[in-house]
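here is the input, now give the coordinates:
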Amino acid sequence: MFFRKVEDAASAGVALAPSPIARTVAPIAIEELSHFKTFADVPKFQKALSAGIRPLIALPQEVREKVVVVEQPGRIALVVQADVDRSQLESIKGKLREHNYALRVATADPVVIRDIYQGAGEAGDVDRSARAGNEFMKESAEWVAYAVQNRATDIHLEVRGSIGVVRVRVDGELEAMKGPNGGRYTAKFMEQCMASLFNNDQQSKSGSDSLFDKEKFLYCMVPYSERGLSLKLRFQSMKGNEGPKTVLRLLHVDENQPTLTFEQLGYAPSHVALWEQAMQTPSGMVLIAGVTGSGKSTLLKSFIELNPNTPRSAVSTIEDPVEYPIRGAHQIPIQRDLSDGKESAKRYAETIGALMRSDPDIVMLGEIRDHFSANAAQQLAETGHMALGTVHAHLLSGIVPRLVNPEIGFSRQILTAPNIATLFAYQALVAKLCPACCMGTTEASQHDLSVATIAGHMKTLGIDAAPMRWKRIGGCTECRQRGTVGLTVAAEMLMPDEEWLRPIREGRDTDAVEVYRSRSNGRFDDPDMTGKTVFEHTLYKALAGQVDARQCSRFDTWHRFMLHANRRKQPS
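As a prediction, the model looks like this:
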């Protein structure tokens, strides 16, 4: 916010009638801020001093429509006015000086003053007609349409004191919503949009509560089918110190959409071969690891729909809640109440018991996150069924430690028993470079020294770095100034065998990692990903000019990678 200092009216000789207290206060410089055209221009404030039951600055109705006073951090009073009478303005400033406020003054359009009152949580006598109930739904629909148009995976709605902010996640990165108001609204309006989505639009039997409460952690599924789009919005809200936050995950649920193949997702041919082998294995656990938002649910949907055995198998899923429609599967929604562990356990046990009596072949359990889901996976695998599940673990090497920790409770003996573990995979999503504006190494090195360092590593390894490309900050019109155009999978996969299971059984996880990596051919520009890490899969795609090699450091440091690579080059 640009502003200039102007002298206080009192020190400029304007005749006032201050109280005795005011006469003891030294003249204070006033910051005069530029004109506020929209609410997005208004700086953050804590409360309105001219609103409430007993306001510090009591204003008659005709003045309230032209001026609002808010308090900012540091005991600063901001007076926002629209052509208010000079004597009234000076009276307000005198009252604020009596209470030892530093002063800021700005002009604004009347609609901004109304929005500030609403942002402070009280519209009072200010006209509310512009905030008709359906406006919240209309604005929410605009956010969704914007997110779809920009290939966003998530919409973040966040209240920060008096301001509501909309951001979207595109190609893995959060950015402010672009538009006339920069994704900024009044806090009150933002909360009402959250409440509208939760109270009015949620799918039946998908929510944790029936009414929105900004002091609770809430979730539900919100169907969305406008403008030719068929989506579900996975709604998750959280309370916060400055106000609530809601994240909407966009789930494309068009049943007519073709199934994404493993190759389309971004898997290498050697990875695809492992997926196909797992499909031909009638029993055991197939577990997918990854952080939140890494595409695990999409992958399991593809695994079931692409599996040639699905049409002649009994396939069921247990989901909290159901996200995507999966062709060929009987999908069971189950709500697990985190505040009532006993009731959740009972519900889950009843569902598993019913499934085991229903002649299943393949069961997708969702996230393996506690004793109940772990016992279900074990029971299915031990009785000759296939159990599909996800695990919140970082890297392939993190899957076993996650499964055997007390929260989940697998024993190493059970986990490494014959025919229990069929396939372990870890996947992440990496942004694809915009081919229209990505930079070559020489140009990119001028902007970031780490580019030259990585190119030097490739030279040390004897790899031609000429095809490598790098993200252009600010992008171009083709990528809407992002520098990226979508996401691709980077992965590491393992089909457990006795050579790998033995050190796992004995608690020698580091040795198991070495067993896995010993199967790599050591050629980082080769598409065979056997024994290679997600770092190395990302590097392979970077060497092909598809992604920025700097993304490799999301999974490990370049220092550790080079140490390992150089050890492999040395003769034994």
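
contacts, neighbours, all on C-alpha from now
Noted.

output the contacting helices and strands for the longest strand seen in the chain.
Counting residues, the longest strand in the chain under DSSP state E turns out to be strand 421-433. Other elements packing on strand 421-433 under the criterion 3 or more Cα pairs under 8 Å, 6 or more residues apart in numbering; DSSP states H and E are helix 269-279, strand 284-289, strand 484-494, helix 534-543.

what's the spacing between the second one and its chain's center?
Using Cα atoms, centre = their mean, to the nearest Å, the mean C-alpha position of strand 284-289 is found 24 Å from that of the whole chain.

count of residues packed around the closest residue in space to residue 279 that isn't next to it in sequence?
Spatial nearest neighbour of residue 279, excluding adjacent residues (Cα to Cα, 6 or more residues apart in numbering): residue 307 at 5.9 Å. Residues lying near residue 307 (other Cα atoms under 10 Å) number 16.

repeat for residue 358
Neighbours of residue 358 (other Cα under 10 Å): 11.

so it: helix, strand or coil?
Classification of residue 358 using DSSP: H, G, I helix; E, B strand; the rest coil returns coil.

measure it to residue 457 for me?
Distance, residue 358 to residue 457, by Cα to Cα, to the nearest Å: 56 Å.

quick check: which element contains residue 246?
Following DSSP states H and E, one finds residue 246 within strand 245-252.

C-terminal to that strand, what's the next element?
Per DSSP H and E, the helix or strand that comes after strand 245-252 is helix 262-265.

here is the second sequence; please produce its structure so I can put it next to the first one:
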Amino acid sequence: MLEQILRTALARRASDIHLTVDSPPVLRLHGQLVRLEQDGRDLTLTPAVLEDMLQQLLTPAQLEQFRERGDLDLAYSLPDGARFRVNVYRQKGYPAVALRVINTSIPSFHDLGLPEVIARLARLPRGLVLVTGPTGSGKSTTLAAMVDLINREQAVHILTLEDPIEYVHRHKKAVVNQREIGHDSLSFAAALRAAMREDPDVILVGEMRDPETIAVALTAAETGHLVLATLHTSSAAQTVDRIIDVFPPYQQQQIRVQLANSLQGVVSQQLIPRADRQGRVLALEIMVVTPAIRNLIREGKTYQIISQLQTGGKFGMQTMDAHLRHLYQQRLIGREEVLGRAQDPESLAKML
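Predicted structure coming up:
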């Protein structure tokens, strides 16, 4: 039954699958949740059926880990190579599963509609480049496209630290080594510390979750590596504040200086349901770090970053609200979506 559900999700181009007790399988199609039905048959999942699915998804060692911890991240593949990012968790005493469909082919910049400025950030020799946004906004896909661009163009050593490994990169012009947290290393911080002795030119950090990981990533960016990483923030200014605020007050000035020196760019993104047809469209806020922005970060004036984005078009910068307005004028997204996702809905409503 599990394989049948996964193949149905692939055929219908779902992005996610939810399996939970007392509900039929649920697919996320173009951002909306849809219950799976089949010729009037009751597909409601029972505890026994879900337990059977766990036996198919997890190895005995993973099953034991799940029983101890109550949740587990892993990657799962079908025999034909179709891949899924999986989180198994417990709710109300029963197991539940969330699966994210991973494209086996890495989309190009053109396929994703990414502007040239993001390619310029990927080609930088050193520094920190962050891709941010809520869960399910396509951050992993954008980073995979950036890594693939470097892989095709430069003879460098790329090291990725992921939980779990999503897109599988083949060696092209670069050498790409991919480490899975929990399998190849204990934690992001431990893998990142070890990375400094593994001669990387480019390091991808799947998620900067804690102060230790952020501190080592900043040091790596300062010492001549290009570090690509993600954060769950919704704007460039909020990203800078989040990084600084995870540290105790006595450390914040030092981190502010390190960040001002090493940060090269922030790409904040959202995936929005299209108004013209089925599917979703990518909305982007882009900050390219200029000397003026470095001074604002150093002096703690992040509230002024938005004005730099508004006037930084010649560097490829744009605010999220400006891009939402552009997508609305092209009739790609509806007014409600624009105002629901804008950072300053009042001002944007007047412009619309």
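
just name the most buried of the helices and strands packed on strand 421-433 of structure 1.
strand 284-289 (a mean of 26; mean count of other Cα atoms under 10 Å).

how much does it stray from structure 2?
Following the fit onto structure 2, the mean deviation recorded for strand 284-289 of structure 1 is 0.5 Å by mean Cα distance after the TM-score superposition for structure 1.

now do that strand against strand 484-494, angle only.
Relative orientation of strand 284-289 of structure 1 and strand 484-494, computed by axes from the mean of the first three to the mean of the last three Cα atoms, to 10 degrees: 140 degrees.

got a list of what the most centrally placed residue in structure 1 touches?
Centroid-nearest residue in structure 1, with Cα atoms, centre = their mean: residue 154, separated by 5.6 Å. By Cα atoms under 8 Å, 6 or more residues apart in numbering, the contact set of residue 154 of structure 1 is 147, 168-170, 247-250.

change it to 10 Å
144, 147-148, 167-170, 172, 174, 233-234, 247-251, 293 (Cα atoms under 10 Å, 6 or more residues apart in numbering).

out of those, which are inside helices?
Using DSSP state H, 144, 147-148 are the members of these that sit in helices.

closest to residue 179 of structure 1 out of those?
Looking at those and their distance to residue 179 of structure 1, the nearest is residue 147, at 12.3 Å (Cα to Cα).

now do the same for that closest one: its match in structure 2.
Matched by TM-score structural alignment, residue 147 of structure 1 corresponds to residue 9 in structure 2.

I figured its match hits residue 82, correct?
No. Judged on Cα atoms under 10 Å, residue 9 of structure 2 makes no contact with residue 82 at a distance of 11.2 Å.

who has more neighbours, these two?
Ranked by neighbour count (other Cα under 10 Å), residue 9 of structure 2 and residue 82 place residue 9 first, with 21 against 16.

all strands for the stretch 101-250 of structure 1, in order.
102-107, 152-160, 163-170, 173-176, 184-186, 218-224, 231-238, 245-252 (DSSP state E, counting those that start in this stretch).

which of those has the highest mean neighbour count?
strand 184-186 (a mean of 24).

how much does that one stray from structure 2?
Relative to structure 2, strand 184-186 of structure 1 is 3.2 Å off (mean Cα distance after the TM-score superposition for structure 1).

what's that strand packed up against?
The elements that strand 184-186 of structure 1 packs onto, with contact taken as 3 or more Cα pairs under 10 Å, 6 or more residues apart in numbering; DSSP states H and E, are helix 110-119, strand 152-160, strand 163-170.

now these as CSV including distance to residue 508 of structure 1?
Output for those, formatted as CSV (distance: least, Cα to Cα, whole Å):
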stretch, distance to residue 508 of structure 1
helix 110-119, 57
strand 152-160, 38
strand 163-170, 39
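
out of the strands of the stretch 101-250 of structure 1, nearest to residue 134 of structure 1?
Nearest to residue 134 of structure 1, of the strands of the stretch 101-250 of structure 1 and by Cα to Cα, is strand 218-224 at 15.4 Å.

so that closest one corresponds to what in structure 2?
Under TM-score structural alignment, the match for strand 218-224 of structure 1 is residues 72-78.

ok, residues contacting the matching stretch?
Counting by Cα under 10 Å, 6+ apart, 3, 6-7, 56-58, 62-63, 65-66, 82-90, 97-102, 163-166, 180-183 sit against stretch 72-78 of structure 2.

columns distance to residue 553 of structure 1 on top of the strands of the stretch 101-250 of structure 1, output as JSON lines?
Listed next are those as JSON lines, based on distance: least, Cα to Cα, whole Å:
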{"stretch": "strand 102-107", "distance to residue 553 of structure 1": "46"}
{"stretch": "strand 152-160", "distance to residue 553 of structure 1": "23"}
{"stretch": "strand 163-170", "distance to residue 553 of structure 1": "20"}
{"stretch": "strand 173-176", "distance to residue 553 of structure 1": "16"}
{"stretch": "strand 184-186", "distance to residue 553 of structure 1": "33"}
{"stretch": "strand 218-224", "distance to residue 553 of structure 1": "33"}
{"stretch": "strand 231-238", "distance to residue 553 of structure 1": "30"}
{"stretch": "strand 245-252", "distance to residue 553 of structure 1": "26"}
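
between the ones you listed, which one is closest to residue 259 of structure 1.
strand 245-252 (11.9 Å).

in structure 2, what stretch matches the closest one?
Under TM-score structural alignment, the match for strand 245-252 of structure 1 is residues 96-103.

next: stretch 23-37 of structure 1.
Going by TM-score structural alignment: stretch 23-37 of structure 1 matches no residues.

helix or strand for residue 445 of structure 1, which one?
Assigned by DSSP H and E, residue 445 of structure 1 falls in helix 441-447.

pull up the aligned stretch in structure 2 for that helix.
Using TM-score structural alignment, helix 441-447 of structure 1 pairs with nothing in structure 2.

no further queries at this time; thank you.
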